[in-house]
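Trainee: Everything below, folded, please.
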Amino acid sequence: MTVIENSAGRTGSRLGLILVACCTGQFMVVLDASIVNVALRPIQDSLGFAPSTLQWVINAYTVVFAGFLLLGGRLADLFGRRRVFAIGLALFTLASLVAGLAFDPATLLIARALQGLGGAVLAPATLTVLFTSFTDPAGKAKAFGTWSAVAAGGGAVGALLGGVVTEWLSWRWIFLVNGPIGVVLMVLVLTAVPESRNDQADRRIDTIGAVAVTGGLMAVVYGIVSANDDGWGAATTVVSLLAGVALLVFFVLNEAKFARQPLVPLSIFRNRSVSAANIVSFTTSAALVGVLFLFTLLMQFVYGYDSLTTGLAYLPLSLAIVVVARGVAPRLITKLGPKPVLVAGSVLSLAGLLWLSVISGDGGFVGDLLGPSVLFGAGQGLVSATVTMAGTAKVPYTQAGLVSGLLNASRQVGGALWLGIMAAVVASFAHSLVPGADIAGYHRAFLIAAVFPVIGILAGLAVPAVSPEALAAAKNSWSAKKSAQSAEGDAATT
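Mentor: The predicted structure follows:
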């Protein structure tokens, strides 16, 4: 039996508070992966980072976050989604305060790793709480659209907020601001979010599987980010990648043959919705990260923008993602179902990247980047708002945290892997990435990135169609099931 506490009196305003809590938590997690970029120079000057270790202000967060996502999703299912949400938020908030008060490089890097751990616990919980709280198809589509807009737009907004905070206050405030926000959010979580868990699940953790997948993901991401400095043929890079792949292969064998309570039951991937949605999540994140990376280079090296102006130039892309994911996508999903919206989003993303691959380079932001920014952002908004519904459409809510963790892991690993590869691609034609040089290198990079929405289109076509009638039937099934559970809960307490 799945126990859901305090569900009987849930009103529209209560659901609104749940949505605010989940989106705020996700925004904090996504923002801290990107907001630091524009503050690296002030951090280096303040704490005395060596150039070779400065990148780990970003990577310490990314590597740990990617490594622990699957475990975080499983914990939410087994031990209570609100409880795990609160624990992840508390760890993330405390680590942010330590990072803001750091007095040397080691302290900051440890704090950033702890932020990543807190984020890995927090992020899957935000999605699974939405999944178990919203049963109405239209409401669920709108909630997922809002959450997805925050997840997709947070990375782009981070550049703007990082520039503003660093310019007007101090780099320390990009971390310290999480303190008051985290306290207010904790109160909201404890008062508005109902507890839910799988009461009959075996709460033993697949420790071997957790160590293998966490170590494997961390080793692979570590190897890729190390390649940016040491090269792909360096011993550190090769050993890290081989160790990571070996651990991930062992993880699959362990889950298939040895684990009594698998961290990731491989049978979940027999669900075509889950498999296809994870591919789309991976490719969507890779395409977005690639565009953000190349946009930054274009605006700073070709157009000569400073950090603040670069952040402002991201606004059209960010607004397109948010407006489409929050306003347009939910209505399309409830009318057409997730599949056509998912495919249409990948098509728009592909069109935006193809447009970027032929820009002239002398038209400035308005002439070169504004149009494809809006087109690509609209496509990303459609995909990001739809992929969660596509992935969870036929999944029991007892596995909501598992699927949430998988989708988050696909998103994070896709972005991290492609960022490392993109950096190597850029380095191969660095002569075209200096002020006033030929833009042919950017054309090549955007064409390479266009491969991802093509894969996304193919994966989207593999998603089983879910009609509006099926969404309505799911609503009735969920409502009946929750009413029965509420009655059981009331009987158990009398």
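
Trainee: switch to C-alpha atoms for all contacts and neighbour counts from now on
Mentor: Fine.

Trainee: Quickly find the element holding Ala437.
Mentor: Secondary structure from DSSP states H and E places Ala437 outside every helix and strand.

Trainee: next one: the one 10 residues further on
Mentor: Applying DSSP H and E as the criterion places Leu447 in helix 440-449.

Trainee: List the contacts of that helix.
Mentor: 286-287, 290-291, 294, 353-354, 356-359, 422, 425-426, 429-430, 432-433 (CA atoms under 8 Å, 6 or more residues apart in numbering).

Trainee: now the other sequence, so there's something to compare against:
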Amino acid sequence: MSPSANHRAAALAVLCAMSLMIVLDSTIVAVAVPDIQRELGFSPAGVSWVVNAYLVAFAGLLLLAGRLGDLLGAWRVFLAGLTVFTLASLLCGLAPTAGWLVAGRFVQGAGGALAAAVVIGMIVRLFPSPGDQARAMGIYSFTQAGGAAAGFVAGGILTDAVGWPAIFLINVPIGIAVYLAGRRLLPREPGLGLTAGLDLPGALLITAGLSAGVYAIISSAALPGLLAVLLIAAFLLRQRYARRPLIALRVLTRPWLLMANAAVLLVFATGMGFQFLNALFVQRVMGYDALGTGLAFLPTPVVIGTVSLFLAPRLTARFGPRPMLLTGLALLFAGLLLLARMPASVSYLSDMLPPLIVMGLGVGVTVPAIIMLAMAGAAPADTGTISGFTNTAQQAGGALGLSVLAVVAANRTAGSPAAAALHDGYVEAFLVAAGFVLTAFLITAILLRNPPSAPAPLPRSAPEEEPANSTKP
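Mentor: Below is the predicted model:
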């Protein structure tokens, strides 16, 4: 491996380390929620904001953070986000009251958004050739999936052994180490400059609109959903007439970008919903504790790691991301159908383990391929924006999957004998998740046929020469 390749690999490790911190945070906190509620005096409804405050800030700021990466330089935005995330983790770990913790989680979500929004774009620029990019995306997807599963185990161990503050405080030394490595290793590519398009009114509209949208999904409330639609519509109108738009409509009106990210949304709705529902199934139907649940999940990240690190990159480089995505979606569909066939008296080895392995195969193939397709044809000046857009689709998909599948499971449970109702509710939710996957498969098969090629880089003055409200693809 050449020195330049070594440097790129080290930079990828920095990006994946931050991504791992963010993903671990999403699951490790879920395990500690009962202890947090008891010690800080949260109400049953209020404790959900330990998770929701983070999600609202994270999803709401992703598009703005992606654009800031284009304007200021992705490395600057990444390191700023890492700093905010690490400091907020310290505040959360020292929180003496419920309100302090919720505020800290909101700030932590903002920092996570700044860092996460530019990661995919930086990987694409670091590894422009298809083969290298496929391998890099495989490592990134393994980090995402493996971190999510490891969070259950780590959360149980830390909470039981040390107490819930440890799940936040552990981010501090890791964050400092990643920051120091990032300052030395990340490529310092210059941004376009703030004059190229920092539209503050537009930024406020889209941040408020996305935050309201995620809140509407989490709370299943109609009024925030209507507010989100109005704010996002106002944002699009603002972008049409703004002299320096936050996001050029030529980006948002690309059919490929919209369809690919619709598939991203559905895939991550399935992934997050599967993870959440299966954890509840293992605990409530099979009777496992938190640590046992994490150990029961371990085969999935092992399979994901094997596939995404060794098999998927070679196959993607040979056949392209679209055939691999179709294959991965077919495996996900099969795995969900197997989960839906589980009997009420479940045997882990014969009933649970085979679907977990099939799901691991599907995720290991699907996630790198779908991210590559979503970023296809991105101009260098737009990678931060499109990366933020794709991250937004991921987060919205995760929130949507959790909300919809939890409601489906709960509605089937109501009014039935406890054991049978729990089993039947989860089975029905797995079938709905299979419907998400089938829809993503049809989008890929019918609408994502010819990936666009990336345009040549534009000179730094180009944004000023082209009309700000241009909508041509």
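
Trainee: Now restrict the contacts of helix 440-449 of structure 1 to buried residues only.
Mentor: 286-287, 290-291, 294, 353-354, 356-359, 422, 426, 432-433 (16 or more other CA atoms under 10 Å).

Trainee: From these, which land in helices?
Mentor: When DSSP state H defines the helices, the subset of these inside them is 286-287, 290-291, 294, 353-354, 356, 422, 426.

Trainee: Now render the residues you listed as JSON lines, adding distance to Asp368 of structure 1.
Mentor: JSON lines is the format used below for these (distance: CA to CA, whole Å):
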{"residue": "Ala286", "distance to Asp368 of structure 1": "22"}
{"residue": "Ala287", "distance to Asp368 of structure 1": "19"}
{"residue": "Gly290", "distance to Asp368 of structure 1": "17"}
{"residue": "Val291", "distance to Asp368 of structure 1": "14"}
{"residue": "Leu294", "distance to Asp368 of structure 1": "13"}
{"residue": "Leu353", "distance to Asp368 of structure 1": "12"}
{"residue": "Leu354", "distance to Asp368 of structure 1": "13"}
{"residue": "Leu356", "distance to Asp368 of structure 1": "8"}
{"residue": "Met422", "distance to Asp368 of structure 1": "21"}
{"residue": "Val426", "distance to Asp368 of structure 1": "20"}
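
Trainee: Just give me the match in structure 1 for Val47 of structure 2.
Mentor: Counting by TM-score structural alignment, Val47 of structure 2 corresponds to Leu54 in structure 1.

Trainee: which stretches of structure 2 form strands?
Mentor: Shown for structure 2, no strands are assigned by DSSP state E.

Trainee: before we move on, the earlier item: from the buried ones among the contacts of helix 440-449 of structure 1, which two are the most distant?
Mentor: Ala286 and Ser432 (22.5 Å; CA to CA).

Trainee: any idea how far the lengthiest helix in structure 2 is from the chain center?
Mentor: The longest helix of structure 2 (DSSP H) is helix 3-40. Mean-position distance between helix 3-40 of structure 2 and its chain equals 12 Å (CA atoms, centre = their mean, to the nearest Å).

Trainee: Quick check: Val23 of structure 2 vs Tyr140 of structure 2, distance?
Mentor: 11 Å (CA to CA, to the nearest Å).

Trainee: Now for Ala102 of structure 1: which residues touch it?
Mentor: For Ala102 of structure 1, counting by CA under 8 Å, 6+ apart, the contacting residues are Leu108.

Trainee: Show me what it lines up with in structure 2.
Mentor: When structure 2 is aligned by TM-score structural alignment, the residue opposite Ala102 of structure 1 is Ala95.

Trainee: OK, contacts around Leu247 of structure 1?
Mentor: Leu247 of structure 1 neighbours (CA under 8 Å, 6+ apart): 212-213, 215-216.

Trainee: So the corresponding residue of structure 2 for Pro124 of structure 1 versus Arg184 of structure 2, what's the distance?
Mentor: The alignment partner of Pro124 of structure 1 in structure 2, by TM-score structural alignment, is Ala117. With distances taken as CA to CA, Ala117 of structure 2 is found 20 Å from Arg184 of structure 2.
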